[in-house]
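Undergrad: Sequence isn't available, so here's the structure alone:
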C-alpha cells in the first residue's frame, strides 16, 4: 500500500519541483554560494555502513549539486570537504579520504561537465599534512582548468577559517617587510581590505549565501571573514540526502530575503 502511494506521489513531486525551479530561475542568484557538506558519516551509520561509504555517497551528491549550480548560473561556489580538524579522525578514515581526493581530482580533470562548462577548480586551505600523491593530483587539476572562464569552484581542503585569517596576516606582514615597513607603519595604515586581499578567496566576491546540511546551526569556522554579511540556510537533511527540491527551497528563501531588503 505504501509503495503504491509513493508511486502515485512521484508525478506530483516532479511537477512541484518543476514549478519551483521555474520560480527560482526568475529571481536573483547568489554571486557566491558556500556549501558545508555535513552528514556523510551519520548517513552511513544510519544504513549500517562504514564511514567510507558515506563519503562515497557524499561525492556523488557533490557532483549533483554542481550540476544544479551550473543549471542556475551560479558563478562562484565554495565547498568545504575537509577541515584542518579532520586530520584527527581515525587513520584509516583519513587514508580513505586521501584516496578519494586523488581519484576525484583525476576524474574531474576529464569530467565533461567541468570541460564543457569551463569550470575552473581551485583548492583553498593549507597543504601541510597531505601526501605528495594528493598534492600532485590537486595541482594537475588546477593547472588543467586554469584557462577556464566559467564557474569558479573553490574546494576547501585542509581548511579552517581561523587558520585562513592567520595565514592572511602572515602574508601581510611578510609583504610589509619586503616593502621596508615597520610593524608600527603597517598597523597605522592597516584596513580590512588589506587583510581581505590576502585571504584564500582574494579577488572573488564574498559569499552572499551559505548552506549547511545535517541540521547543525553553526558555521564551524567556514569562511569566517568573508561571511560577515552572508545569508545562511541550515537544512535538516544529511548531505547525501540533500535533494534538488531542498536546494531550490533554500534558494527561494535567499531570494525572498533579498527582495524583502531590496537588494
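TA: Right, received. Where do you want to start? Please read these numbers as outputs of a predicted model, since none were measured by experiment. Numbering: from 1, shown residues only.

Undergrad: hey, let's count contacts and neighbours off CA atoms from now on
TA: OK.

Undergrad: how about the helices of the stretch 101-250 of the chain, start to end?
TA: Applying DSSP state H, counting those that start in this stretch to the stretch 101-250 of the chain gives helices spanning 112-116, 132-145, 161-178, 183-189, 192-196, 244-260.

Undergrad: Please compute how far the fifth one lies from its chain's middle.
TA: It stands for helix 192-196. The chain centroid and the centroid of helix 192-196 are separated by 22 Å, computed with C-alpha atoms, centre = their mean, to the nearest Å.

Undergrad: Look at the spatially most central residue of the chain and tell me its secondary structure.
TA: For the chain, the residue nearest the mean C-alpha position is residue 79 (1.1 Å; C-alpha atoms, centre = their mean). Secondary structure assignment for residue 79 (DSSP: H, G, I helix; E, B strand; the rest coil): strand.

Undergrad: Identify the residue spatially nearest to it, adjacent ones excluded.
TA: Once flanking residues are discounted, residue 79 sits nearest to residue 35: 4.7 Å by C-alpha to C-alpha, 6 or more residues apart in numbering.

Undergrad: in the host helix or strand of that neighbour, what counts as buried?
TA: Using DSSP states H and E, residue 35 sits in strand 32-36. For strand 32-36, burial by neighbour count (16 or more other C-alpha atoms under 10 Å) applies to 32-36.

Undergrad: Need the residues you listed in JSON lines (columns: distance to residue 166).
TA: Output for these, formatted as JSON lines (distance: C-alpha to C-alpha, whole Å):
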{"residue": "32", "distance to residue 166": "23"}
{"residue": "33", "distance to residue 166": "23"}
{"residue": "34", "distance to residue 166": "21"}
{"residue": "35", "distance to residue 166": "22"}
{"residue": "36", "distance to residue 166": "21"}
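
Undergrad: okay, now the residue nearest to residue 80 when sequence neighbours are not counted: neighbour count?
TA: Excluding its sequence neighbours, the residue lying closest to residue 80 (C-alpha to C-alpha, 6+ apart) is residue 156, at 4.6 Å. By other C-alpha atoms under 10 Å, 23 other residues sit near residue 156.

Undergrad: Included below, for side-by-side comparison, is a second structure:
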C-alpha cells in the first residue's frame, strides 16, 4: 500500500472497509501543509519546499478537474502567515507571481474560473494588479472554479460579514430577524460556490487553522500524513474514494 493510501486509511478508521459509493465531492478545500518539513528532511532551504509545493498545486488542480470536482479551494496564504520571516513571505509572493504568469494561459484554455478569497489587496500593488488581471481574464469561463485563499482568515471573514449586516440593520435597510444563516452565507467570500463537501489537510496536523470555519460545518474532514509536496494524483484519488465511503447525515439519521 502506498503512503498516501495508508494515510487515508488511518484517517478513516473503521470506515475503511465501507465500499466507495463513487460519489465525487463538488467542492474540495485543501490546507496545503508540510512544505517546510519536506525541505528540512532533504537538507534544503524552506524555499525549495515552497517551490515543490507550487508544483504540487499544478498537478492537483489538473487532477481535480479530471475527477470532476467543481470547485477546488487552496489555502495558499493565511492572515497569520505575515508572522513568518520577511524573506519567506517575499519568497511566497514571488512564487505566487510565477504561478499566475506561468499557469494563467492553461486555466483560460481549460475553461477554469479563477477566484480569490481573502484580503489580497494588502499585497504589493503589482501583485494585486496581476491577480486582478488573472481573475478578469477567467471570469467568463464556465468550467470548474479554482479558488485561492490569500491573506484569508475565517474569523475575519465572519466578523466582516456580521459588520456589514449590522450596518444594514442599523440603517433600517433590514430587520434584525432578517439576519439568518442564509443572509450570513451571502456575505461570505465563498458565496456562489457549491457547498463545501471535503476538507483535506496534509502533513499529519489535525486542525482547521482558521480556514473556512463556517463553510466546514458539515464538510467531511480528512487528515493525511503525506507532506504537501508529496501529495500526488493518487493521493487525491484516495481522498475522493474516502469521501465516497463516508455516510453523510447532516444531523439526521
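TA: Ah, there it is. Note that the structure is a prediction, hence the values are computed from the model and not measured.

Undergrad: Quick check: TM-score for this pair?
TA: Superposed pair, TM-score by TM-score structural alignment, normalised by the length of the second structure: 0.86. Supporting alignment: 237 aligned residues with a C-alpha RMSD of 2.4 Å.

Undergrad: Does anything pack onto the strand holding residue 35 of the first structure? Which helices or strands?
TA: Strand 32-36 of the first structure sits against strand 76-83, strand 209-212, with contacts defined as 3 or more C-alpha pairs under 8 Å, 6 or more residues apart in numbering; DSSP states H and E.

Undergrad: Pipe the ones you listed into TSV and attach distance to residue 129 of the first structure per row.
TA: TSV is the format used below for these (distance: least, C-alpha to C-alpha, whole Å):
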stretch	distance to residue 129 of the first structure
strand 76-83	11
strand 209-212	26
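
Undergrad: Can you say which of the helices of the stretch 101-250 of the first structure is nearest to residue 12 of the first structure?
TA: helix 244-260 (12.6 Å; C-alpha to C-alpha).

Undergrad: Now do the closest one: everything it contacts.
TA: 17, 20-21, 24, 27-29, 65, 68, 209, 211, 231, 233, 235 (C-alpha atoms under 8 Å, 6 or more residues apart in numbering).

Undergrad: From the structure, what's the count of residues near residue 17 of the first structure?
TA: For residue 17 of the first structure, using other C-alpha under 10 Å, the count is 17.

Undergrad: Repeat that for residue 53 of the second structure.
TA: 24.

Undergrad: and the gap between it and residue 75 of the second structure?
TA: 12 Å (C-alpha to C-alpha, to the nearest Å).

Undergrad: so what sits against both of these two?
TA: residue 32.

Undergrad: Next up, the contacts around the residue nearest to residue 79 of the first structure.
TA: 77-80, 210-212.

Undergrad: In the second structure, what residue corresponds to it?
TA: Aligning on TM-score structural alignment places residue 35 of the first structure opposite residue 30 in the second structure.

Undergrad: Residue 191 of the first structure -> the second structure?
TA: By TM-score structural alignment, residue 191 of the first structure lines up with residue 180.

Undergrad: Please report the distance of its match from residue 167 of the second structure.
TA: Using C-alpha to C-alpha, residue 180 of the second structure is found at 15 Å from residue 167 of the second structure.

Undergrad: can you check residue 145 of the second structure too?
TA: 31 Å.

Undergrad: More neighbours: which of these two?
TA: Taking other C-alpha under 10 Å, residue 145 of the second structure and residue 167 do not tie; residue 145 has more neighbours (25 against 12).

Undergrad: that older thread, of all the helices of the stretch 101-250 of the first structure, which one is nearest residue 222 of the first structure?
TA: Among these, helix 161-178 comes nearest to residue 222 of the first structure, with 5.4 Å by C-alpha to C-alpha.

Undergrad: List the buried residues in that closest one.
TA: 161, 163-165, 167-169, 171-173.

Undergrad: ditto for stretch 186-194 of the second structure
TA: 187-190.

Undergrad: Out of the contacts of helix 244-260 of the first structure, flag the one nearest to residue 105 of the first structure.
TA: Using C-alpha to C-alpha, these come closest to residue 105 of the first structure at residue 65, 16.9 Å.

Undergrad: So the counterpart of that closest one in the second structure: helix, strand or coil?
TA: Residue correspondence to the second structure (TM-score structural alignment): residue 65 of the first structure is matched to residue 60. The three-state assignment at residue 60 of the second structure reads helix, by three-state DSSP.

Undergrad: can you pull the contacts of residue 60 of the second structure?
TA: 232-233, 236.

Undergrad: quick check, nearest of those to residue 171 of the second structure?
TA: Closest to residue 171 of the second structure, out of all of the contacts of residue 60 of the second structure and judged by C-alpha to C-alpha, is residue 236, at 47.3 Å.

Undergrad: Which residue in the first structure aligns with the closest one?
TA: Matched to the first structure by TM-score structural alignment, residue 236 of the second structure sits across from residue 247.

Undergrad: State the distance from that match to residue 47 of the first structure.
TA: Applying C-alpha to C-alpha, the value for residue 247 of the first structure to residue 47 of the first structure is 23 Å.

Undergrad: Between the two, tell me which one has more neighbours.
TA: A count of neighbours by other C-alpha under 10 Å puts residue 247 above the other of residue 247 of the first structure and residue 47, at 18 against 11.

Undergrad: All good on my end, thank you.
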